[in-house]
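# return a 3D structure for these sequence lines:
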Amino acid sequence: MGNAPQDPTTKHPQPEFPQQDQEPPGRTGAMDPAPDHGEESYRGNGLLRDRAAVVTGGDSGIGRAVALAYAREGADVLFTHLPAEADDARETVRLVEEAGRRGLAVPCDIRDEEQCRRLVERAVTEFGRIDVLVNNAAYQMSQPEGIEDISTEQFDRVVHTNLYGMFWLCKMSVPHIPSGGSIINTTSVQAYKPSPHLLDYAMTKGAIVTFTQGLAQMLADRGVRVNAVAPGPVWTPLIPATLPDTKKFGEQAPMGRPAQPAEMAPAYVFLASEHAGFITAEIMNATGGTPLP
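Modelled structure (predicted):
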């Protein structure tokens, strides 16, 4: 039926899903149902023609969907992945190149400042500039028994991945982002409605909101916009790799299901495009109906 409206509650798979458990960081190919990154549905309109984008965590999930959408909108994309995610990263490269754009997969643990520095240097060497920086990579681990079970090792990993990496990459990239460029961070519904079993993760997502709003004001006079997307539950490899129960994942959203990564990508495209030229310091909520401030 072409572009006929579809019921969003039934457009994608609904719980109950098969129970599945993976070791972090998780693999796309092992997920049931398979996530939709927009492979068959996303159509570009040249909104990011000849832009140079850097996306962290672009091997799978939201990051892959953003990389695919950016490429189909005309951007070249350099993205990060962990060494264990090399297979997923190759698929993202294939999707970007299939769209006729350059796709560069760079192994990088953003918890390490020097690796972040090398990443930015690589992007500038390859592209000459960074038009769009998407800080998307994140880590979580459910601890249903509460704060007593959150080890210092886990806390460090969550904070360094979700906050330190974002801070370093913004600091190092800003000198290479021209007027008209943008930074887009990934926060979460957890920033506003924290789940107790994700306490440390939710804390970092709240910090990302504050960081985004503050940095946006700092960079406004340079013509660089800074915004964030706050997804609700999204069906990505992080879910079976970090949550003990996947059968009813996303059921709590008013729409009754989790989002697919493809449903998040348009928000990142819009915020990077000229259509959002007067939008900065904003958090775009994509929660499936959960009201946020």
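# from here on, just use CA atoms for contacts and neighbour counts.
Fine.
# quick one: the helices in the stretch 51-200 of the chain, in order.
61-72, 86-98, 113-127, 152-159, 165-173, 199-219 (DSSP state H, counting those that start in this stretch).
# now tabulate those helices in TSV and tack on mean neighbour count.
As requested, these are exported to TSV (neighbours: other CA atoms under 10 Å):
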stretch	mean neighbour count
helix 61-72	29
helix 86-98	19
helix 113-127	17
helix 152-159	16
helix 165-173	20
helix 199-219	19
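# what's the spatially most central residue of the chain in contact with, if anything?
Closest to where the C-alpha atoms of the chain average out (CA atoms, centre = their mean) is Asn136, at 3.4 Å. Asn136 is in contact with 55-58, 62-63, 185-186, counting by CA atoms under 8 Å, 6 or more residues apart in numbering.
# one more to line up against the first:
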Amino acid sequence: MSQDHRTPTEQPETAPADQMPEQTPAETQSEQPGHESQMSLAPIVIREDYRGSNKLAGKVALITGGDSGIGRAVAVHFAREGADVAIVYLDESEDARATLQMIEAEGRRGLLLAGDVGDPAFCRRAVERTVGTLGGLNVLVNNAAEQHPQKSITDISPEQLERTFRTNIFAMFYLVQAALPHLEEGDCIVNTASVTAYRGSPELLDYSSTKGAIVAFTRSLSGNLAEKKIRVNAVAPGPIWTPLIPSTFDAEKVGKFGQDVPLGRAGQPAEVAPAFVFLASDDSSYITGQVIHPNGGELING
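Have a look, this model is predicted:
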């Protein structure tokens, strides 16, 4: 992967719905999961005209990968809808602190939880701290993920394979196991899948496999928890401009990112987060085991 060559700039993190960036800059970052603070074109976190209406008033949410990208946007939208929000992140402290400030700017309480979601002991501690500090848990958003492109399946090491599955799907089992004793009727779980679960990705074999597993996990868990009236759904984004993109691909691919979908551009986190709000709120009270597809117009079955 090419070396980091950007000059980070201050960019607004809000925009009107009709002014989303048409092109992503050809830039890279040298390590995953990437840092939003180092992106020369900051992702749009929330639309200028997004008005909260207390859809999540009094709720407590725990969001993994909540420091940046889609997770940050979900955290800010949830806060604007009245929820207190705990965010889990690996080690991106600057990004996490910025997200916390955004949550608090919405008048809600936030909590930062640094650690590895692939560690079941950490997942238990994260849930316990959320409940102990924020007073409960109503919405679990399993969003954290990593991806490492390889040209051939023979290039995927056992270490990479295990690491990708541990972060992307094992962690969901660990977190649900820890959260379930605290979830009650009307509470919910929202998982982040991907368009790659449906159309595949030749260079992201292990990543797309985990995303397919997340779809099956979502459908299966929804049936398992239906009697408890705990809903489980997922969101399967397409190409969304987040720190994971420049930290994964070379500059040429990043510069063309999202241009192959019908809408002709990468999406922004602000265009995905409202799907999480819908699935976390009572607006979706009769929906479970389903997947929403904010993907720029790719037609997929499922």
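# residue in structure 2 paired with the residue nearest to the centre of structure 1?
Applying TM-score structural alignment, one finds that Asn136 of structure 1 aligns to Asn143 in structure 2.
# could you do Gly57 of structure 1 as well?
In structure 2, Gly57 of structure 1 lands on Gly65 (TM-score structural alignment).
# ok, now Val120 of structure 1?
Checking TM-score structural alignment: Val120 of structure 1 goes with Val127.
# and if you look at Ala272 of structure 1?
Ala272 of structure 1 maps onto Ala280 in structure 2, with residues paired by TM-score structural alignment.
# in structure 1, which spans are strands?
For structure 1, the strands defined by DSSP state E occupy 52-55, 76-81, 103-107, 132-135, 182-186, 225-231, 283-286.
# my guess is Leu48 of structure 1 meets Asp76, correct?
No: contact criterion CA atoms under 8 Å: Leu48 of structure 1 and Asp76 do not qualify, at 9.2 Å.
# please enumerate the shared neighbours of these two.
Common neighbours of Leu48 of structure 1 and Asp76 (CA under 8 Å, 6+ apart) are Tyr70.
# show me how far stretch 245-253 of structure 1 is from its chain's centre.
20 Å (CA atoms, centre = their mean, to the nearest Å).
# what of stretch 284-293 of structure 1?
Counting by CA atoms, centre = their mean, stretch 284-293 of structure 1 comes out at 16 Å from the chain centroid.
# stretch 225-234 of structure 2 now?
Remark: stretch 225-234 of structure 2 is offset 20 Å from the chain centroid, using CA atoms, centre = their mean.
# okay, buried residues for stretch 132-145 of structure 2 please.
Residues of stretch 132-145 of structure 2 classed as buried: 134, 136-145 (neighbour count, 16 or more other CA atoms under 10 Å).
# counterpart of stretch 199-215 of structure 2 in structure 1, which residues?
Alignment note (TM-score structural alignment): stretch 199-215 of structure 2 is matched to residues 193-209 of structure 1.
# so what touches that stretch?
With CA under 8 Å, 6+ apart, stretch 193-209 of structure 1 has contacts from 139-147, 150, 155, 158-159, 162-163, 185-188, 190-192, 228, 283.
# need the buried ones from those residues selected in ChimeraX.
Of the contacts of stretch 193-209 of structure 1, the buried ones can be selected in ChimeraX as follows, counting by 16+ other CA under 10 Å:
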select :139,140,141,142,143,150,155,158,159,162,163,185,186,187,188,190,191,192,228,283
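# so how far is Asp155 of structure 2 from the aligned partner of Ile239 of structure 1 in structure 2?
Using TM-score structural alignment, the partner of Ile239 of structure 1 in structure 2 is Ile245. Using CA to CA, to the nearest Å, we find Ile245 of structure 2 at a distance of 20 Å from Asp155 of structure 2.
# what do you get for Pro262 of structure 2?
From Pro262 of structure 2 to Asp155 of structure 2 the distance is 32 Å (CA to CA).
# can you check Gly52 of structure 2 too?
Separation of Gly52 of structure 2 from Asp155 of structure 2 (CA to CA): 46 Å.
# the two: which is more packed in?
The neighbour count for Gly52 of structure 2 versus Asp155, taken as other CA atoms under 10 Å, is higher for Gly52 (15 against 10).
# wait, that one sits on Ala83?
No: counting by CA under 8 Å, Gly52 of structure 2 stays clear of Ala83, with 10.7 Å between them.
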